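Novice: My questions concern the predicted model and sequence given below.
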Amino acid sequence: MRYLSNKIYLLPVFLVLIFFACKSSRPDFTSPAGYDFKKPEKFIMPDNLLEISGIAFYKDKSDTIYSIQDEDGRLFRQAWGKKKQLHTTFGKKGDYEDLAILKETVLVLNSNGEITAFPFSQATTQKVQRPKIFKKILPKGEYESIYASQQTGQVFLICKNCKEDKKHGELSGSIFTFDQAKQELIPSGEINMDLSALISSGQILKTGLKTSALARDEHTGEWYILSSVNKLLVIASPDWKIKSTHRLNSSTFNQPEGIAFDKERNLYISNEGDELSSGNILKFKRKS
């Protein structure tokens, strides 16, 4: 009886130790300065945007959000919080991963590195007429991230899966300047980011960051680099030096595939859905 009694007294102590052990093993989910990732405003997508990927705003205005999904060549538009959406068809079925709206031109990125461009004025039509497709302008690889700067007219593309990046523990990309008059993408530089610190610390896989979306805070020049595979948001300086990392809670960020800022510097992240959950866009208001 005394032995059984001792076991009963020790049970609460054992449970407390298990609680603290589990608590200490949980990853730390942090938020970038100015935002609280624990308090999003969630916008549930309709069924045809279950696989929502890229998102963008026209001139950073948040009254209408533009988006694409993986398979269909359609540009969707809808008011924030309203499930009803309209769309224009810009291409055949493919693997469309991200988009950017640069002044009066829409740029849609295919995973093979091809870019479809068409006038923003056609975003409200039933079908885009004579879209322009840029082929073989990027090194061979898989691409999911495009960002266009309204200030400089430059277009930035990051490789998700490139052979040389794996060898050297880097993130690479290409920079173009878009000539609005000629509708041409002019090569203007390269992107290189050292990932060795993230790999050695175990924050990302040895195979790389696996970037799924890219945005820039034009007020600070900082890059916001999203990785769905690693469930990570990396913030880098204007010259692509890592400043901070933020692990994303999978209960909030199911499959983060798109990222954008509006003119009030509110941050938006889109998530693909699955068999159990709908696609969504999360809005994080900028804290004063």
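Specialist: Cool, the structure landed.

Novice: From here on, just use CA atoms for contacts and neighbour counts.
Specialist: Fine.

Novice: What is the burial count for Glu164?
Specialist: 12 (other C-alpha atoms under 10 Å).

Novice: wait, I meant Ser251
Specialist: 7.

Novice: One more: Thr124?
Specialist: 15.

Novice: Return the residues in contact with it.
Specialist: Counting by C-alpha atoms under 8 Å, 6 or more residues apart in numbering, Thr124 makes contact with 87-88.

Novice: also this one, for the comparison:
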Amino acid sequence: MNKTAIWIIIGVMVLSGFLIFSFDRKGIFSEKKEYSYKVQLKWELPDILAEVSGIEWLENNRIACIQDEDGILFIYNLSTSKIDKEIKFAGPGDYEGITINGETAYVVRSDGNLFEVQNFKNTNPETFKIKTFLTEEQNVEGLCLDKSKNRLLLAIKDKEKDQDNYKGIYAFDLKKNVLANTPVFKLDMNDKLLENSEKKMSKKLRPSEIEIHPKTGEIYLLDAKNHQLIIMDNHGNFQKKYALNKDEFNQPEGLTFKPDGSLYISNEAGSDPANILEVELIK
């Protein structure tokens, strides 16, 4: 074989290797992502909040935080970058979401149990445990207040029982203190917005938080595993998807809004400390 043929073969092999490397596992040509958001401000959280799993806006530039190991509610002050107060509401557990209705805080544990913390700002608040039919297998991580309908919304992260085609968002009636048996919204895993996500149906969207925009009424779903933010209309229809840079969002678990619509996302610690980011979406 002459030298020219050898060099042609080598060239073909190099080109083939480059093309294989340049395609991701879904067969889509990889390009440098452009992210449609700006991180405006960043607060690094203390070590005790390394596993921060849920946040909720309070008055006077403060945010209520929980983490997924201890039943403690932390009041974090954005102005001073310090924890103002720690309030014990329950024993150790995998606490994932928090929302507030007046003087009452609600916290959801991954096994579907709700904790109603009355007068939560007190040093020794009264806590009531509410058992639901949701389970640890479904892995409940999202919780928010739907004030207009006097209910809480609970979003499951993992698989629905006996099917893969949707994941439910369930409504807890605050007047009746009961969780409806059927989902108020069904997140369609076959939706086109999710077509470039994980191939396995149950992993295309794994909500780690849910929140309602105070101005538009749109529903926001945060997905820590797939590093994405999904926006739905108030009927539960997917509208838009924002990819989140893993270098900025190590593990985005918490989401909340200031009354003016400013968006805050919290991240658990990785190689860097846990943090809260103020994020501006570019629409």
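Specialist: All right, it came through fine. Predicted, not measured: the structure shown is a model, and the values here were computed from it.

Novice: and Ile8 of the second structure, that one's in a strand?
Specialist: No. Ile8 of the second structure: not assigned to a strand; according to DSSP: H, G, I helix; E, B strand; the rest coil it is helix.

Novice: residues in contact with the aligned partner of Met189 of the second structure in the first structure?
Specialist: Aligned counterpart of Met189 of the second structure in the first structure: Leu195 (TM-score structural alignment). For Leu195 of the first structure, the contact set (C-alpha under 8 Å, 6+ apart) comprises 169-171, 208-209.

Novice: now do Trp57 of the second structure
Specialist: Contacts of Trp57 of the second structure by C-alpha under 8 Å, 6+ apart are 63-64, 256-258.

Novice: Which of the residues you listed fall in helices?
Specialist: Among the contacts of Trp57 of the second structure, none falls in helices (DSSP state H).

Novice: Would you map the strands across the stretch 101-250 of the first structure?
Specialist: 105-110, 115-119, 132-134, 142-148, 154-161, 170-179, 184-194, 213-217, 222-227, 232-236, 242-247 (DSSP state E, counting those that start in this stretch).

Novice: Which part of the second structure matches the shortest one?
Specialist: Strand 132-134 of the first structure corresponds to residues 128-130 of the second structure when matched by TM-score structural alignment.

Novice: Check the mean deviation of the matching stretch from the first structure.
Specialist: Here the mean offset of stretch 128-130 of the second structure against the first structure after fitting is 0.4 Å, by mean C-alpha distance after the TM-score superposition for the first structure.

Novice: Show residues contacting that stretch.
Specialist: If you take C-alpha under 8 Å, 6+ apart as the criterion, stretch 128-130 of the second structure is touched by 113-117.

Novice: gap between the closest residue to Asn101 of the second structure other than its chain neighbours and Thr99 of the second structure?
Specialist: Spatial nearest neighbour of Asn101 of the second structure, excluding adjacent residues (C-alpha to C-alpha, 6 or more residues apart in numbering): Leu145 at 7.1 Å. To Thr99 of the second structure, Leu145 of the second structure is 6 Å away according to C-alpha to C-alpha, to the nearest Å.

Novice: more neighbours, these two?
Specialist: When neighbours are counted by other C-alpha under 10 Å, Thr99 comes out ahead of the other of Leu145 of the second structure and Thr99, with 25 against 22.

Novice: That one touches Leu58, doesn't it?
Specialist: No. Between Thr99 of the second structure and Leu58 there is no contact, the gap being 10.1 Å when judged by C-alpha atoms under 8 Å.

Novice: still on that earlier bit, Serialize the strands of the stretch 101-250 of the first structure to a markdown table and add fields for distance to Phe284 of the first structure.
Specialist: Converted to a markdown table, these look like this (distance: least, C-alpha to C-alpha, whole Å):
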| stretch | distance to Phe284 of the first structure |
| --- | --- |
| strand 105-110 | 24 |
| strand 115-119 | 29 |
| strand 132-134 | 34 |
| strand 142-148 | 19 |
| strand 154-161 | 24 |
| strand 170-179 | 27 |
| strand 184-194 | 27 |
| strand 213-217 | 14 |
| strand 222-227 | 14 |
| strand 232-236 | 14 |
| strand 242-247 | 15 |
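
Novice: Point out the most buried one among those.
Specialist: strand 142-148 (a mean of 26; mean count of other C-alpha atoms under 10 Å).

Novice: Average offset of that strand relative to the second structure?
Specialist: Strand 142-148 of the first structure sits 0.5 Å off on average (mean C-alpha distance after the TM-score superposition for the first structure).

Novice: what does that strand contact?
Specialist: Here strand 142-148 of the first structure has contacts from 97-102, 109-113, 154-162, 211-216, using C-alpha under 8 Å, 6+ apart.

Novice: Please name the nearest non-neighbouring residue to Gly71 of the second structure.
Specialist: Ala90 (4.5 Å).

Novice: Which of the three states applies to the one you found?
Specialist: Once three-state DSSP is applied, Ala90 of the second structure turns out coil.

Novice: three-state assignment of the alignment partner in the second structure of Asp72 of the first structure?
Specialist: Under the alignment by TM-score structural alignment, Asp72 of the first structure pairs with Asp70 in the second structure. Look at Asp70 of the second structure: counting by three-state DSSP, its state is coil.
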